Each structure stands twice: as C-alpha cells, then as structure tokens.
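[1] Requesting a structural model of the entry that follows:
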Amino acid sequence: MAKLALLAVLASLLGAVSGEFSIYAGYGFPPPNPSVPYPLPPACPPLSPAPGLKVGHYADKDKCPGAEEIVREVVEKATAGEKAGLIRLFFHDCFVEGCDGSVLLSGTDTERTAFPNLSLRGFELIEEAKAKLEKHCPGIVSCADIVAFAGRDASYSLSYGRINYRVPAGRYDGKVSRANDTFQNLPPPFGDLALTTAMFAAKGLNQNEMVVLSGAHSIGRSACSSFPDRLPPAANSSTAMEPKLAGQLTATCSAGSSVNVPQDAVTPDRLDNQYYKNVVSRDVLFNSDASLTTSSQTEDLVEFYAGNLPFLGGKFLGPLAWYHDFEDAMVKMGYIGVKTSAEGEIRKTCASINKP
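    This is a model prediction of the structure:
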C-alpha cells in the first residue's frame, strides 16, 4: 500500500509538471496530432465467454446461501464515490485478463500499480466483503464474483433502483496480474471513436454496447490530469468542450493536475441518462465521450438515450431503454475471459494468490 501511495504522489507531481506524461505517456501513447488518428494498440484477440456461470450459483446449500446479500450489505453503506469506484473496478478488472479479480492483486508491477489504475477505488470494500464471506462459508466465493456483485449493487444504488439485474456467477480468481497488460487493454480517455470502438470490439463488445457502457461516466470524479487534451478547447472543432465548462475547469484545474472534478456536473452522484445530454451539449471531460458525436450511428444512439428523439415517445423511451441496455451490457461484460478451475482458484484474500 505504501508503494501505491508513493506512485500516486509521483504521478500527481509529474502530471503537474507535464500534461503529456500524465495522460499520453501514462497510457503508452504519443501526444496527439490533430491530423493523425490515435494508433491502435497491439491486437487483443476477443476473449470467449467461458461456460459454467449461472444465476444463483451460490444459493445451493453446498455453496454459500446469502453470499450476494453479504456483498450487498457492504456496498449499501459505502459512499457515492466508493460506489462509483466499484463500477469502474469491475470494468477495469474485466478488460485486463478477463473478469478474474486480477486487478485486486497487490505487489510489484501488478495491474494496481499501472498508471490507469492508480485512481481506482473500492479495494477495501471488496476485502471487507471477502472477509465476511470467508467467515460465513470459507473457500467458496471468488473475489471475481464479489467484484461483479458489487458492481451490480453499486449500479442499483446509484440509479435509485432503475438498474437491477441478475449476475451469473461461478468465476474463479486469476493468478496473473501484470502492469503492462493494462495499457493495451484499457481504452484511454483521449481516444477517438475508432480507437475506443476497436478496444471494446477486442473484448467482444460491439459499438452500441460501447456507447451504453460509456454512460457510466454519469458518475464518479476525474483528476484534471485525465483531460489536458481538452483544455483549452480546440478552435473550430465540433467535439471541443463547451466554452463555459472549459473556462470553469481551466480555473479549477489551475490548482494542480491532481484536483478532482465531477464527470457529470449536473447529477454527479446519480447513474442516469444525463451523461448523454452532456455529450450532446459538449459538457463532457474526455475526448472518448465527445467523439460519440463524430458518427451518425453513435450520435443517433446518444440522442435517443438523451431523450431527444421525438418519435415513438423518445423523450421517455430512450432513457428507459438505456437502463435496460446497461443491464444487458454489464452482464455480457461479466463473461469476458472467465477462468475455469484449471486456470484459477478461490483466493483466501483478494490481494494475494493462495500459497501452494
């Protein structure tokens, strides 16, 4: 933990000195060139869903009845910021090595030490749930499943019950966690539409699902070091940040790149369709969000989820559809790279693999 804290401080200091280091070099990308698209990372083959997951996996008497309730109780007492962190933790886990709890492993050069993961939150909550489950039914519930349950429960809470889905479970915990694997797997905030789409496709998620899951940026906060490419806004750009927001953020971020700001200033602690309204009005922090308006297909979907399409009751149907589509996309993401018993284990503690 001391090393993680030191790395976070160093990243903050370096970000204050050089905006390029804090975001582009941190992800292994060169600084942007307006005339050249961001290069695609090394090819990431699609990870096929593994069989064996099922809803109610732990409900059987020989498993761990009440496991999901134990996780839910831990999540319910968390702060809004911690709940937002749990949703992000699920995403960052599944996109690197699959949904196997690899992001939870601590140590030198693990995923947790990689630049894109230094701001992750929720590790203590996962460990708290794991400790309670080990007392209730030792050696049964995987850390990977706890992360999946916590992501669902956090979504339920922050959406005021509008997002509520059943989580297929039965995952095993992975034994591999490498810092370098994060860079070619996690979509960066400065990516254009082609890059973000390709990185989601590498995980078996299509462009529509990418737009749906981007809606999670309706919650949480981000450091100013995450969007230096957006300040000041580019002149004559259809995706440039809205000038009023850009001016406010320029003033706020002048205090340092480690300053945190809401990703959605309108409903910062509510998981809702406000994100899509923000994309339309260009009130978004990241280029990956703004780029959703650069294609007619993604722009139409953004307008639909924002409730801006007049036909078919679009004002109400769009937002309702997003909640449903978000549920489906979260379930599908939870199948990425699932480990079998031959490949994984059930960890005793989530921060370390079991001793032989």
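[2] make it CA atoms for all contacts and neighbour counts henceforth
    OK.
[3] so where do the strands sit in the stretch 151-300 of the chain?
    168-169, 221-223, 260-262 (DSSP state E, counting those that start in this stretch).
[4] my guess is Asn117 meets Ser106, correct?
    No. In terms of CA atoms under 8 Å, Asn117 does not count as a neighbour of Ser106; the distance is 11.9 Å.
[5] In contact with Tyr276: list those residues for me.
    Neighbouring residues of Tyr276 by CA atoms under 8 Å, 6 or more residues apart in numbering: Gly215, Val302, Glu303, Tyr305, Ala306.
[6] rerun that using 6 Å as the cut-off
    Val302, Ala306 (CA atoms under 6 Å, 6 or more residues apart in numbering).
[7] With distance to Ile353 and mean neighbour count as extra columns, can I get the strands of the stretch 151-300 of the chain in JSON lines?
    What follows is these, written out as JSON lines (distance: least, CA to CA, whole Å; neighbours: other CA atoms under 10 Å):
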{"stretch": "strand 168-169", "distance to Ile353": "20", "mean neighbour count": "21"}
{"stretch": "strand 221-223", "distance to Ile353": "31", "mean neighbour count": "19"}
{"stretch": "strand 260-262", "distance to Ile353": "33", "mean neighbour count": "17"}
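[8] Let's compare: structure for the following, please.
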Amino acid sequence: MAHTSCVLLLLTVSFLLQKNIDVNGLQDNYYSESCPTAESKIQEAVNTELDKNLKLAAGIIRMQFHDCFVEGCDASVLLDGNNTEKHAPVNEHLTGYEVIDAAKAAVEAVCPGVVSCADIIAYAARDSTLKLNGTGWVVQGGRKDGTVSCADTAEAELPPPTFAVTQLIDSFSKKGLSKRQMVILSGSHTVGVGHCDKFIERLYNFSATNSTDPSLNATYAEQLKQECPQNTFNTTIEIFMDTITPGEFDSNYYKGLTQQKGLFTSDQSLFEDRRTRRIVKSLINERRFDSQFGQAMRALAAVEVKTQGEIRSDCRKVNS
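    Predicted coordinates:
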C-alpha cells in the first residue's frame, strides 16, 4: 500500500527477545512468567493518571476501538509523526495517550522489552472501565506492536458518527465482529462526550423536509441547539453521550436510545432500525450488558492481531 500520508518504518526485529505465542497470538495470563506484575503495574499507573483526570477513562476505552479498527490491534494509533493515525480528523478528539505512556513506563521499569504497547491499550481499556464502576474481564496478551501508521487508513476504516445500521453492520463485519457485538460495543458511549461538529446537521440541516432529525427527542434537540448554535465552528464544546448517568459505566446509554436521546446518528439508529432494536432493549438489563461487554471487548481486542512485529520501548515511536 503506497500512501504519501503513511509512515512506513522498516526495521530489524530481534525475535530472541520476544516470547513464543500460540497460533492466534493471544493467551490469558500471557505475562504470568515473563512479567508477573505487568497487569498490576499497568492498573496502578492507569488509576494514578485517572485520579488526576477521570475524563481520560472514556478516551482509553475509545482508544481500543480506534486502534483495532485500523491495522489491527497493534498500537499504531500511538505513533507520533506527520500524518500518522493520531493526526487523522477522525482521531481529533482522541485522548489518553499520557495514560498509556505512564503504564508503559511502569512496566518498562520492572520488565524492559517485554510488554507490548498494544497489550497495554487492552489492559488499560479494561482498567478504565473498572475505574468507572464497570465490570472487568480477563484480557488476553500476546499482541505485537506495528510499524505502520497512516492517517488516510484511519479515515477509511473508522466508522463515522453519521453511519446508520446498514453501514455499521458492514463496517464491523469486515473486522469479524457480529451485529450484536457492534451494538454491545456501542454501549461504551455510556461514558465520554461528543462534539457539536459531529452531529450538528441533525439539528439544523437534516433533510429537505425536516431541518431537525425527527428521531431526536424534541426537548433534547432544543437543549442541544442551546449548546451548539447554528453555524458554530467551535469543536471544543463537549456534550455527554449518556444524559442519564454520564460518569458511570452502565447500561443507561441504551435506555437513552429508547427515549430518542442518542447523540450521534450511529447511536440513535440502533434503536430506530428493527434489526438492532431488540438488542438495544435487551441490553438495558444491567447484568446482561455487564457480562456481554467484556466478551465483546475481548473479540474487539483480537481483531487482526499481529504475531510478527515488535515490542516498542517507547509507545510513540518504533524501535531504532
């Protein structure tokens, strides 16, 4: 693939420093022998950073998705450089890089050259969910870090907030994820924020017959218009994705959809479309959502995993 906007770095990898892994590249308790304290060190570092700024927790969970959908789960989203993934417009508001840096520093201090940045993202996403009072899951390890990061690829692969269900199903299917897993993973929008530019057309320029998206709760739409005036170019205004319990990782995101309070088209369409409406209703059950979210995250974290690659010493750049 030749793109002028890609960063492609060729390097020699020292396989002697890397652990043999099984066929699918992932295992539970992957670091139990090579770095027994890896998970606890990562969680401690994540919690320390989130104690400073809890808003970053939602960013870390989102980062898992944004990483895995582009080049697979290989930490390519972390690479610095001109026109890398993190500089793509779709990643403009992605946050939490400093949390990953802190976690990487923590494990490098005890087990240098052992824990990949891609695995750290997966552990940190689980730990961020726990920090928001969500339910955890067993995270597999064994991912290798990639050496390619391209803004154009991120723009092409990540589904935008304007997607409806048909487009979402197709996008997730290409990554080996089911319709149900797509709806479950969308539940991560129970925390975090959206920005006016991502949904403003729903408020003022929806269609020739409806200036405002009729699938939006009318009162909610008026509230959003107060926050996001017409023709605003302010991309820093933050709107909670979940209007009920925005700081808690729970199932109220789905309840909000039944009230027509999905912020993005990609959110509300999950309830409006008959193919996914029943799934949305079923996930309002807190226990069901809790148990199934972790399973869906494990599936997401296994997308296009690299068994050949490197273990970066600095998550922001490839090894020299």
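[9] Can you calculate the TM-score here?
    Laid over one another, the chains give 0.87 as their TM-score (TM-score structural alignment, normalised by the length of structure 2), with 290 aligned residues with a CA RMSD of 1.8 Å.
[10] who wins for proximity to Asp328 of structure 1 among the strands of the stretch 151-300 of structure 1?
    Of all the strands of the stretch 151-300 of structure 1, strand 168-169 sits nearest to Asp328 of structure 1, with 11.7 Å by CA to CA.
[11] Of all the strands of the stretch 151-300 of structure 1, which one is nearest Gly337 of structure 1?
    Between these, strand 168-169 lies closest to Gly337 of structure 1; by CA to CA that is 13.2 Å.
[12] which helices and strands sit right next to the closest one?
    strand 54-55 (3 or more CA pairs under 6 Å, 6 or more residues apart in numbering; DSSP states H and E).
[13] could you point out which element follows the strand it packs on?
    helix 67-76 (DSSP states H and E).
[14] Give me the range in structure 2 that that following helix lines up against.
    With TM-score structural alignment applied, helix 67-76 of structure 1 matches the range 38-47 in structure 2.
[15] Pull out the buried positions in that stretch.
    Ala38, Glu39, Lys41, Ile42, Gln43, Glu44, Ala45, Val46, Asn47 (16 or more other CA atoms under 10 Å).
[16] can you check stretch 117-136 of structure 2 too?
    117-132, 134-136.
[17] ok, now stretch 45-63 of structure 2?
    45-47, 49-50, 54-63.
[18] element containing the spatially most central residue of structure 1?
    Centroid-nearest residue in structure 1, with CA atoms, centre = their mean: Arg88, separated by 3.2 Å. Using DSSP H and E, Arg88 of structure 1 falls within helix 80-95.
[19] Next SSE downstream of that helix?
    Next along from helix 80-95 of structure 1, by DSSP H and E: helix 123-136.
[20] Over in structure 2, find the residue span that next one aligns onto.
    Aligned using TM-score structural alignment, helix 123-136 of structure 1 spans residues 97-110 in structure 2.
[21] Please enumerate the helices of the stretch 201-350 of structure 1.
    In the stretch 201-350 of structure 1, the helices defined using DSSP state H, counting those that start in this stretch lie at 207-214, 243-253, 274-281, 287-290, 296-306, 314-333.
[22] Nearest to Leu53 of structure 1, out of those helices?
    Shortest distance between Leu53 of structure 1 and the helices of the stretch 201-350 of structure 1, using CA to CA, is found for helix 314-333: 11.0 Å.
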